[in-house]
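[1] sequence below, structure please.
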Amino acid sequence: MTLPAPRPAPTAPFGRALCAMITPFSPTGDSVDLAGAQKLADRLTADGGCEGLVLNGTTGESPTTTDAEKTALLRAVREALAPGIPVLAGVGSASTAHTVELAREAERAGADGLLVVTPYYSRPPQAAIEAHFRRVADAVSLPVMLYDIPGRTGVRIEYETMLRLAEHPRITAVKDCSYDLLTSARVIARTRLAYYSGSEELNLPLRAVGGTGYVSTVANVAPHALRAALDAFDAGEVAAATRHHQLALPLVQLMMASGLPGTVTTKALMGALGLPAGPVREPLQPAATEVVDGLLAAYAELMAQD
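    Alright, predicted model coming up:
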C-alpha cells in the first residue's frame, strides 16, 4: 500500500511559541507597570523562549483594564521589542462595536495581529458569531486570530462556521481552548488556519495533528520548558518531545487546573520569583501562601529536570 505524502508543516503567521503575557500592575494594583511590562517582554523573547507575545487577553486581565491601559501597554511593549517579534493584541468584548473600536486602536498602537474572542454572555447563534468576526476583520488590515474558548464564553465556534471564517483573507489563525481535538483536527485538515493550543496539556497532541504551536499562560514562567517539547517534535524526536511535555505537566496542573484562574497562579509564582507582576485586580484574589509554596516547588522541580 502506498502511503499518502505527509502534510506540509503548518505555516506559523505569528511564530510557534507565543506567551499570553500577564499585565504587570503597580504594588497597589491601581496602574499598569509599563516599565515592568517592557522588562518582562524582553525577558520572554530575548533568548528565544517565546517567539511572540499576546497582550490584553484573559491572562492579561482584560476585563479589569481600561481601554487606555490596554493601549498604553501595547505601545510600551511594542516599543521595547524588535520589529520582527510579533505582538498580538486581545481586543475581544461582548460588544461588536466595542471590539471594532479596540481593534482599530490596537492597529494604530502598533499591533502585529489581533486576538478576538467569541462574544460572551449573550450566547449569540452561529450566524451572529460569524458576522461579529467578519465585522472586526473587515475593520482593520491586521491578521486575526480567533479565540475559541466555550468554557468562558458559553458558546463555541462550530465546525461549519470555522470553515466559512477561514475563507476571510485576514482570519489566519485560531487559539484553541475548545477541548475538542477531533473537531480541531478536522478544521486543520480542511483549511489554511494556523491552530495554536491555548491549553498547555494539549500543546503536543494538537501539534501532532497539524497544529502550529501554542499561546501559553505557563510560558510567563517556563518558556523554555514548553518550547523544548515543540522543538523536539519538529526535529522528529518524538520520544524527547513526549518527555519534555510530561515534565511540564505537574506545573501546568498546579497553574491551570487547580481551581484557581491561571492569572492568579501565574502572578503568584512570578511575584515569588521576583519577576514583574504585581497583584491581580478584583474580583480576582491573590493566591494563599500554601498555593505559592506548591507552585515554587513544582517550578524548582521542572527547572532541575528539564
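[2] going forward, measure contacts and count neighbours with C-alpha atoms only.
    Fine.
[3] would you mark the buried spots in the helix or strand containing Glu101?
    Taking DSSP states H and E as the definition, Glu101 sits inside helix 96-109. Within helix 96-109, the residues scored as buried using 16 or more other CA atoms under 10 Å are 96, 99-107, 109.
[4] so which bits of the helix of greatest length in the chain are buried?
    Longest helix of the chain, by residue count under DSSP state H: helix 238-256. Neighbour counts over helix 238-256 (16+ other CA under 10 Å) mark 238, 240-242, 244-245, 247-249, 251-252, 254-256 as buried.
[5] next SSE downstream of it?
    helix 262-272.
[6] sorry, back to before: now the buried residues of helix 238-256 as JSON lines including distance to Gln285?
    Formatted as JSON lines, these follow (distance: CA to CA, whole Å):
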{"residue": "Val238", "distance to Gln285": "40"}
{"residue": "Ala240", "distance to Gln285": "38"}
{"residue": "Ala241", "distance to Gln285": "35"}
{"residue": "Thr242", "distance to Gln285": "35"}
{"residue": "His244", "distance to Gln285": "32"}
{"residue": "His245", "distance to Gln285": "30"}
{"residue": "Leu247", "distance to Gln285": "29"}
{"residue": "Ala248", "distance to Gln285": "25"}
{"residue": "Leu249", "distance to Gln285": "24"}
{"residue": "Leu251", "distance to Gln285": "20"}
{"residue": "Val252", "distance to Gln285": "20"}
{"residue": "Leu254", "distance to Gln285": "16"}
{"residue": "Met255", "distance to Gln285": "15"}
{"residue": "Met256", "distance to Gln285": "16"}
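[7] one more to put side by side:
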Amino acid sequence: MKQTIFTGAGVALITPFTDDGINYDEFARLIDDQIAGGTDALIIAGTSGEAATMNDAEHRAAIKFACEHTAHRVPVIAGTGSNDTAYAIALSQYAESVGADGLLLVTPYYNKCTQAGLIAHYKAIAAAVNLPIILYDVPSRTGVAIATETYVELAKVPNIVAVKEANGDLSKILRLRAAAPELTVYSGNDDQIVPILALGGKGVISVLSNVAPKDTHDMCQFYFDGKVKEAAELQIAYSDLIDALFCEVNPIPVKTAMRLKGYNAGPLRMPLSEMSEAHLAQLKAALKNHKLID
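    Below is the predicted model of the structure:
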C-alpha cells in the first residue's frame, strides 16, 4: 500500500511578499493560523504561492522556512515542479534536505512534452529523492494533461503516491480511480471537493483553505465521518466564495481576500495585476456573506 501524505484539507498557501522579498513574519503568522484552523497539510510554493515569479533563492528559502517553522505539526509539501527536469530534481533534493514531507510536481509547462516525456520526467525526479510525490495535473495552465495510461505507468514507481487533479473532468477522475486505485487522489478544485471524495479521494489541495481553513477541513472531515449531507451542505454553501476566488486567475482573488481579512499579504507579482472593481465587489460580498470580513 502506498503512503498517504495527508488526509483532509491541505492549503495551497499564499506567499506574503514585500516589495523586494518574502515577509517571513507574516509567513509565520499564516502558517500558525492555518494550523490553528485545522488545516491538515501545508503546500508551499505552488501556484497560489506565486512560485512562478520567485527566484531560486526565494523558492528555496520559502520551503526551508516553512519546514522549520511548522516543525512537524502538520505535513509540509513543497512545490518543486519545473519545465526543466534537471532543475526540478535539484529543487526536490533541496526540499528533502530541509525537511519537507512530500513534493508537489506540476506537469512541465510550455514545453508541451509527450506522454513518454512526462513519464521520463517524473521517473527521473522520483529516482533522485526518497520523498513521496504528488503529481499535479492542471492542463489549463501547463498545456499538457496526464493521460490515464500515464498514471498507470507512473503508479508503478514506489514514491509516486498521489495526484492533485485540477482538470475539472470528473469522468477522467473516475477512469483514474478505476485504472490506478493505488494512487491517492486530491481535488485540485474547491468546487469539486465532495464529488471527488465520493469517488474515493482523500482530500483537497485548496485555495479556499487560505480564507476558511476550518470549514474546508470540516467539509472533508464530515464526509470521512459519514456525515455526507453536512459535507455537501458546506460545499454548496461556499459556492459563492469559491466562484469569487476564481473570478480572476488564481492567486489574484485569494491574495486580495487575505489582505481584506487583515493579513499583510503584500503585493501581487507582475504580470499578475490587481482585481477589477466589479470582481472586487463580488469577492467582498462573498467574504461578508460568510462573516469572514465585516
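[8] which one of the buried residues of helix 238-256 of structure 1 sits closest to Pro119 of structure 1?
    For the buried residues of helix 238-256 of structure 1, the residue nearest Pro119 of structure 1 by CA to CA is Met256; the value is 22.7 Å.
[9] how about the contacts made by the closest one?
    Going by CA atoms under 8 Å, 6 or more residues apart in numbering, Met256 of structure 1 touches 262, 265.
[10] what of Ala241 of structure 1?
    Applying CA under 8 Å, 6+ apart, we find Ala241 of structure 1 in contact with 204, 228-233.
[11] can you map out the helices along the stretch 51-200 of structure 1?
    With DSSP state H, counting those that start in this stretch as the criterion, the stretch 51-200 of structure 1 has helices at 67-80, 96-109, 126-139, 150-153, 159-165, 181-190.
[12] by contact count, what packs against the second one?
    Going back to what we said before, that points to helix 96-109 of structure 1. Packed against helix 96-109 of structure 1 by the contact rule (3 or more CA pairs under 8 Å, 6 or more residues apart in numbering; DSSP states H and E) you find helix 67-80, strand 113-117, helix 126-139.
[13] how about the last one?
    Using 3+ CA pairs under 8 Å, 6+ apart, the elements in contact with helix 181-190 of structure 1 are helix 159-165, strand 194-197.
[14] mind running it again at 10 Å?
    Counting contacts by 3 or more CA pairs under 10 Å, 6 or more residues apart in numbering; DSSP states H and E, helix 181-190 of structure 1 is packed against helix 159-165, strand 171-176, strand 194-197, helix 203-208.
[15] do the fifth one as well
    Other elements packing on helix 159-165 of structure 1 under the criterion 3+ CA pairs under 10 Å, 6+ apart are helix 126-139, strand 144-148, strand 171-176, helix 181-190.
[16] distance to Val87 of structure 1 and mean neighbour count for these - can I get that in a markdown table?
    Putting those into a markdown table (distance: least, CA to CA, whole Å; neighbours: other CA atoms under 10 Å) gives the following:
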| stretch | distance to Val87 of structure 1 | mean neighbour count |
| --- | --- | --- |
| helix 126-139 | 17 | 17 |
| strand 144-148 | 12 | 26 |
| strand 171-176 | 14 | 25 |
| helix 181-190 | 24 | 16 |
